[in-house]
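>>> Sequence first, then the predicted structure:
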Amino acid sequence: MRSFLRSVGAVAVCLVAGSAFANSTGINGRSGKQSGLSCTASGCHSGGSGTPTVTLEGPTALTAGQTGQYSLTITGGPGVKAGMNVAVDGATLTAGTGTKLMSGELTHSLPKAFANGSARFDFSLVAPATNGTYKVFAAGNSVNGDNNQGGDAHANATLDVVVTGGSDPVTPDDTKDEGGCSVATSGAPAALIAVFVALAARRRRQSRQG
């Protein structure tokens, strides 16, 4: 019986450790764009001493089709290794060194070691052809590197990017013709009839006088 319990305990430890280790090559859906999902809420990372600071840096204004260079920096927290997830609606993300695309989002390809108290991931964003404000969502994970779910912490950041020089977004009202022309000419048939009646009456008078 004791041997069985020891085996069960060993399996449980492996599962807990595996939940964190399984995401060491990246995960998507934790950027903060999806409400209620985060590195902590996923059950893979929790209990770290100190919350890290996550910052997004890069141009806040782009012209349509322009490529902007951005960086996500994680500072503080357990501070041994770092991971990330970045997402944005409507724009195209391109992976940089140490990152990869996963279902249209960016994540780390491997945990990045902290250097001088921080870890940085670079990436690029291609502005879409439609004008508007596009929000970049980012999550940064600061972990202790022991491949267990405990002792890790994360934080989120966002950055608004304004795109100009492209086409304006189409709204439903822009595609509808409310019949302005028909309203303006709705009285035309009656007016023409009145003109014809007046001309006919005039001709009758002229013929009588002649």
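It's in.

>>> only C-alpha atoms for contact and neighbour calcs from this point on.
Noted.

>>> Nearest residue to the residue positioned nearest the centre of the chain in space, please, no chain neighbours.
Nearest to the mean C-alpha position of the chain, counting by Cα atoms, centre = their mean, stands Val88 at 2.1 Å. What sits nearest to Val88 in space, not counting adjacent residues and going by Cα to Cα, 6 or more residues apart in numbering, is Val136, at 4.8 Å.

>>> State the distance from the one you found to Ala153.
Here Val136 is placed at a distance of 21 Å from Ala153 (Cα to Cα, to the nearest Å).

>>> quick one, which of those two is more surrounded?
Ala153 (26 against 21; other Cα atoms under 10 Å).

>>> Neighbours of the closest residue to the more buried one other than its chain neighbours, how many?
Nearest residue to Ala153 in three dimensions, chain neighbours excluded: Gly48, at 4.7 Å (Cα to Cα, 6+ apart). Residues within reach of Gly48, counting by other Cα under 10 Å, total 19.

>>> Longest strand in the chain, by number of residues?
Ranked by residue count under DSSP state E, the longest strand found in the chain is strand 150-164.

>>> Packing partners of that one?
For strand 150-164, the contact count by 3 or more Cα pairs under 8 Å, 6 or more residues apart in numbering; DSSP states H and E identifies strand 46-47, strand 53-57, strand 61-63, strand 132-143 as packing neighbours.

>>> looking at it, the residue nearest to Val88 is touching Ala87, isn't it?
Yes: counting by Cα atoms under 8 Å, Ala87 is a contact partner of Val136 at 6.0 Å.

>>> Return the set of buried residues in the longest strand of the chain.
150-159, 161-164 (16 or more other Cα atoms under 10 Å).

>>> Take this one as well and set it beside the first:
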Amino acid sequence: MRSILPSVGAVALCLVAGSAFANSTGISGRSGKEGVSCATCHTAGAAAPTVTLEGPAALTAGQTGNYALIITGGPGVKAGFNVATGGVDGATLTAGAGSKLVNGELTHSLPKAFVNGAPVRFDFTLVAPATNGTLKVFGAGNSVNGDNEKTGDAHANATLDVVITGGKDPVTPGEEDEGGCSATSGAPLVMGAVLALLAARRRRAG
């Protein structure tokens, strides 16, 4: 019986956490970055919405860019979202109106209502990291029917690549060590060549 109880508890927790009502104030870890989406909490029962990420595709290190996750269609009563970054460490996300920062990711404070079928927009800003590379923005948008149940909802994901320039180049693991070793190992070779040259001159002089 002891081995069954933890499993039952885990299932019960999942059911509670999985309800749309429980996550009405937002949740992190559903952007698709780690392969987890809104489907873990909302069972699809309608046509999926269209989700897009809008904003600059290139930033210089330290520059602030204005971005938005836009949700169109689906059940179309209310909408929520989750945004995260990956690929290059050090990016800073700042929540816009109707959203908040949770565990380094962005999510809705409360669901936003669709008005006359118009898309729902969640604005946010992103400060580029100090390291050059391709920063990937992961976004998930949820369009729900507003009945506070986990069924009859639909979601979609989107990604956006942002090229970071003007910062420091990424360091390849072991790169510094290899450079140090090659420089160190080169010194004995040079010294050996000098000594050999001096020895040859002495033999000639003798």
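Here it is on my side, so go on. Bear in mind the structure is a predicted one, so any value in this text is a computation, not a measurement.

>>> Mind checking the TM-score on these two?
Overlay of the two chains. TM-score (TM-score structural alignment, normalised by the length of the second structure): 0.82; 187 aligned residues with a Cα RMSD of 2.3 Å.

>>> sorry, back to before: translate the residue nearest to Val88 of the first structure into the numbering of the second structure.
In the second structure, Val136 of the first structure lines up with Val137, judged by TM-score structural alignment.

>>> Kindly report the same for Thr51 of the first structure.
Checking TM-score structural alignment: Thr51 of the first structure goes with Ala48.

>>> what sits against its match?
Residues in contact with Ala48 of the second structure, defined by Cα atoms under 8 Å, 6 or more residues apart in numbering, are Gly73, Gly74, Ser143, Ala154, His155, Ala156.

>>> go again using 10 Å as the cut-off
Residues counted as contacts of Ala48 of the second structure (Cα atoms under 10 Å, 6 or more residues apart in numbering) are Thr72, Gly73, Gly74, Pro75, Gly76, Gly141, Asn142, Ser143, Asp153, Ala154, His155, Ala156.

>>> Repeat that for Leu5 of the first structure.
Contacts of Leu5 of the first structure (Cα under 10 Å, 6+ apart): Val11.

>>> before we move on, what about Thr52 of the second structure?
The contact partners of Thr52 of the second structure, by Cα under 10 Å, 6+ apart, come to 68-72, 121, 139-141, 156-160.

>>> would you say Arg203 of the first structure is within a helix?
Yes: the assignment for Arg203 of the first structure by DSSP: H, G, I helix; E, B strand; the rest coil puts it in a helix.

>>> What distance do you get for it to Phe196 of the first structure?
Distance from Arg203 of the first structure to Phe196 of the first structure, by Cα to Cα: 11 Å.

>>> cool, and Gly96 of the first structure?
Relative to Phe196 of the first structure, and taking Cα to Cα, Gly96 of the first structure is found at 77 Å.

>>> Please say which of these two ends up with more neighbours.
Shown here are Gly96 of the first structure and Phe196; by other Cα under 10 Å, Gly96 has more neighbours (17 against 11).

>>> Provide a list of residues in contact with the nearest residue to that one once chain neighbours are set aside.
The shortest distance from Gly96 of the first structure to any non-neighbouring residue, by Cα to Cα, 6+ apart, is to Phe123 (4.5 Å). By Cα under 10 Å, 6+ apart, the contact list for Phe123 of the first structure reads 58, 68-72, 86, 93-100, 106.

>>> Helix or strand for Phe123 of the first structure, just tell me which one.
Here Phe123 of the first structure is covered by strand 118-126, with elements defined by DSSP states H and E.

>>> Flag every buried residue along that strand.
Buried residues in strand 118-126 of the first structure (16+ other Cα under 10 Å): Ser118, Ala119, Arg120, Phe121, Asp122, Phe123, Ser124, Leu125, Val126.

>>> so it versus strand 132-143, what angle?
150 degrees (axes from the mean of the first three to the mean of the last three Cα atoms, to 10 degrees).

>>> Roughly how far does the residue of the second structure most remote from its centre sit from Leu195 of the second structure?
Relative to the centre of the second structure, and counting by Cα atoms, centre = their mean, the farthest-placed residue is Gly206 at 73.3 Å. Using Cα to Cα, Gly206 of the second structure is found at 17 Å from Leu195 of the second structure.

>>> How about Thr134 of the second structure?
Distance of Thr134 of the second structure to Leu195 of the second structure, given as Cα to Cα: 50 Å.

>>> Show me which of these two is the more surrounded one.
The neighbour count for Thr134 of the second structure versus Leu195, taken as other Cα under 10 Å, is higher for Thr134 (18 against 11).

>>> Setting aside sequence neighbours, what's the nearest residue to the more buried one?
Val163 (4.5 Å).

>>> and what of Phe21 of the second structure?
Asn148 (4.7 Å).

>>> what's the answer for Thr92 of the first structure, then?
Val126 is the one closest to Thr92 of the first structure (Cα to Cα, 6+ apart), at 5.1 Å.

>>> Show me the strands in the first structure, by range?
Going by DSSP E, the first structure shows strands at 46-47, 53-57, 61-63, 67-75, 81-88, 92-95, 99-102, 105-108, 112-113, 118-126, 132-143, 150-164.

>>> can you put those in JSON lines and add distance to Ala10 of the first structure?
What follows is the strands of the first structure, written out as JSON lines (distance: least, Cα to Cα, whole Å):
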{"stretch": "strand 46-47", "distance to Ala10 of the first structure": "21"}
{"stretch": "strand 53-57", "distance to Ala10 of the first structure": "35"}
{"stretch": "strand 61-63", "distance to Ala10 of the first structure": "53"}
{"stretch": "strand 67-75", "distance to Ala10 of the first structure": "33"}
{"stretch": "strand 81-88", "distance to Ala10 of the first structure": "26"}
{"stretch": "strand 92-95", "distance to Ala10 of the first structure": "38"}
{"stretch": "strand 99-102", "distance to Ala10 of the first structure": "32"}
{"stretch": "strand 105-108", "distance to Ala10 of the first structure": "29"}
{"stretch": "strand 112-113", "distance to Ala10 of the first structure": "29"}
{"stretch": "strand 118-126", "distance to Ala10 of the first structure": "33"}
{"stretch": "strand 132-143", "distance to Ala10 of the first structure": "23"}
{"stretch": "strand 150-164", "distance to Ala10 of the first structure": "17"}
